[in-house]
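Undergrad: Attaching a predicted model along with its sequence, questions to come.
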Amino acid sequence: MELTVYLAGEIHSSWRDEVKEKVRSLKLPISFVGPMENHDRSDSIGEEILGKQPNAVLRDETASSFNNLRTSVLMQKSDIVIALFGEKYKQWNTAMDASTALSLGKPLILIRPEQLHHPLKELSSKANVTVETVNQAIKALSYIFDTE
């Protein structure tokens, strides 16, 4: 059995690389998908496809439509969603992706530091599992494959 995991969360740090490396080291049969990690391309994809937009609002709206298409397709094809809430960046996209996963009935592993417990308490109570670290999320994934 191979699983596909959607990695939702901020695209500014290397947390996805950490997850992928640790899963590879454990030889777990998992492949990963997620949002466009090239921030500039994510912001400009609307103009890349539709051409120059007349203002910043339309530039953002066109990019959002293509990014939402990508998220929708890849998340629907995933078996599990891991949503990481960090402390450094605004986490609106992470909240949206975690909520989307729940509405699609996708199992959700929520990673959030203890200090974000209160603002994420409702989302956390709906997630299948809430952990505080990437390592704990990897252990949760690994447990799926344990036979004894």
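TA: Cool, got the structure.
Undergrad: Could you use CA atoms for every contact and neighbour count after this?
TA: Will do.
Undergrad: Sort out which residues of the lengthiest strand in the chain are buried, please.
TA: Identified as the longest strand of the chain according to DSSP state E is strand 3-9. Residues T4, V5, Y6, L7, A8, G9 are the ones in strand 3-9 that count as buried (16 or more other C-alpha atoms under 10 Å).
Undergrad: this is the other structure I want to compare:
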Amino acid sequence: MELTVYLAGQIHDDWRKTLKAKASDQNLPIHFVGPMENHNRSDNIGEEILGEQPNAIYKDEVASQMNNLRTRVLMVKSDIVIALFGEKYKQWNSAADAASAIAWNKPLILIRPKELHHPLKELSEKAQVTVETVDQALQALSYIFDEN
């Protein structure tokens, strides 16, 4: 059995790369997908497809449409969603992705530091698992494959 895992959440560090490498080291049969990690491409994809927009608001809106299409297709095809909330940045994308996973009935692993317990308590209650670290999320994933 191979799982497809959508890696949602903050984009300001290399947590995805770390998780993928550790899963590979453990030979876990997991295929990872997620949002466009090339920030410039993500911001400009609407204009790449639809042409130059009249202002920054329209540019953001058409980029958002393309990114939402990508997210929906990849998340709907996923078996599990992992959404990471970091300590440092506003996490609007993480919240939207976690809410989408819940709405689309996808099992959700929520990663959030202890400091974000209170603001994320409702999402934590809807997630199947809430952990504090990427390593704990990987342990939860690897448990799925544990035959003992």
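TA: Perfect, I can see it now. Note that the structure is predicted; figures quoted are calculated from it, not measured.
Undergrad: Superpose the two chains and report the TM-score.
TA: Between these two chains, after superposing, the TM-score reads 0.99 (TM-score structural alignment, normalised by the length of structure 1); 148 aligned residues with a C-alpha RMSD of 0.5 Å.
Undergrad: just to revisit the earlier point, counting by contacts, list what the longest strand of structure 1 packs against.
TA: If contacts are counted by 3 or more C-alpha pairs under 8 Å, 6 or more residues apart in numbering; DSSP states H and E, strand 3-9 of structure 1 sits against strand 30-33, helix 56-77, strand 80-84, helix 92-103.
Undergrad: how big is the angle separating whichever helix or strand comes after it from strand 3-9?
TA: Following strand 3-9 of structure 1 in sequence order, the next helix or strand is helix 15-25 (DSSP states H and E). If you take axes from the mean of the first three to the mean of the last three C-alpha atoms, to 10 degrees, helix 15-25 of structure 1 sits at 160 degrees to strand 3-9.
Undergrad: SS state for the most far-flung residue of structure 1 relative to its centre?
TA: Each residue of structure 1 has a distance to the centre, and by C-alpha atoms, centre = their mean the biggest one is for P54: 30.7 Å. Three-state assignment for P54 of structure 1 (DSSP: H, G, I helix; E, B strand; the rest coil): coil.
Undergrad: quick one on the thing from earlier: pick the most deeply packed of the helices and strands packed on strand 3-9 of structure 1.
TA: Ranked by mean neighbour count, the helices and strands packed on strand 3-9 of structure 1 are led by strand 80-84 with a mean of 26 (mean count of other C-alpha atoms under 10 Å).
Undergrad: buried ones in stretch 127-140 of structure 1?
TA: Those would be A127, T130, V131, E132, V134, A137, I138, for stretch 127-140 of structure 1 by 16+ other C-alpha under 10 Å.
Undergrad: Among the residues you listed, name the ones in strands.
TA: T130, V131.
Undergrad: closest to L116 of structure 1 among the buried residues of stretch 127-140 of structure 1?
TA: Comparing the buried residues of stretch 127-140 of structure 1 against L116 of structure 1 with C-alpha to C-alpha places E132 closest, at 9.6 Å.
Undergrad: Just to check, the closest one is in contact with P113?
TA: Yes - under the contact definition of C-alpha atoms under 8 Å, E132 of structure 1 touches P113, with a separation of 4.8 Å.
Undergrad: related to what we said a few turns ago, angle of the longest strand of structure 1 against strand 80-84?
TA: 20 degrees.
Undergrad: so strand 3-9 of structure 1 versus helix 56-77, what angle?
TA: Using the same axes, to 10 degrees: strand 3-9 of structure 1 against helix 56-77 is 150 degrees.
Undergrad: After superposing, tell me the mean distance of strand 3-9 of structure 1 to structure 2.
TA: Here the mean offset of strand 3-9 of structure 1 against structure 2 after fitting is 0.2 Å, by mean C-alpha distance after the TM-score superposition for structure 1.
Undergrad: now do stretch 15-22 of structure 1
TA: Relative to structure 2, stretch 15-22 of structure 1 is 0.3 Å off (mean C-alpha distance after the TM-score superposition for structure 1).
Undergrad: Pull out the buried residues from that stretch.
TA: Buried residues in stretch 15-22 of structure 1, counted by 16+ other C-alpha under 10 Å: W15, R16, V19, K20, K22.
Undergrad: what does it rub up against?
TA: Outside of stretch 15-22 of structure 1, the residues within contact range by C-alpha atoms under 8 Å, 6 or more residues apart in numbering are L7, F32, V134, I138.
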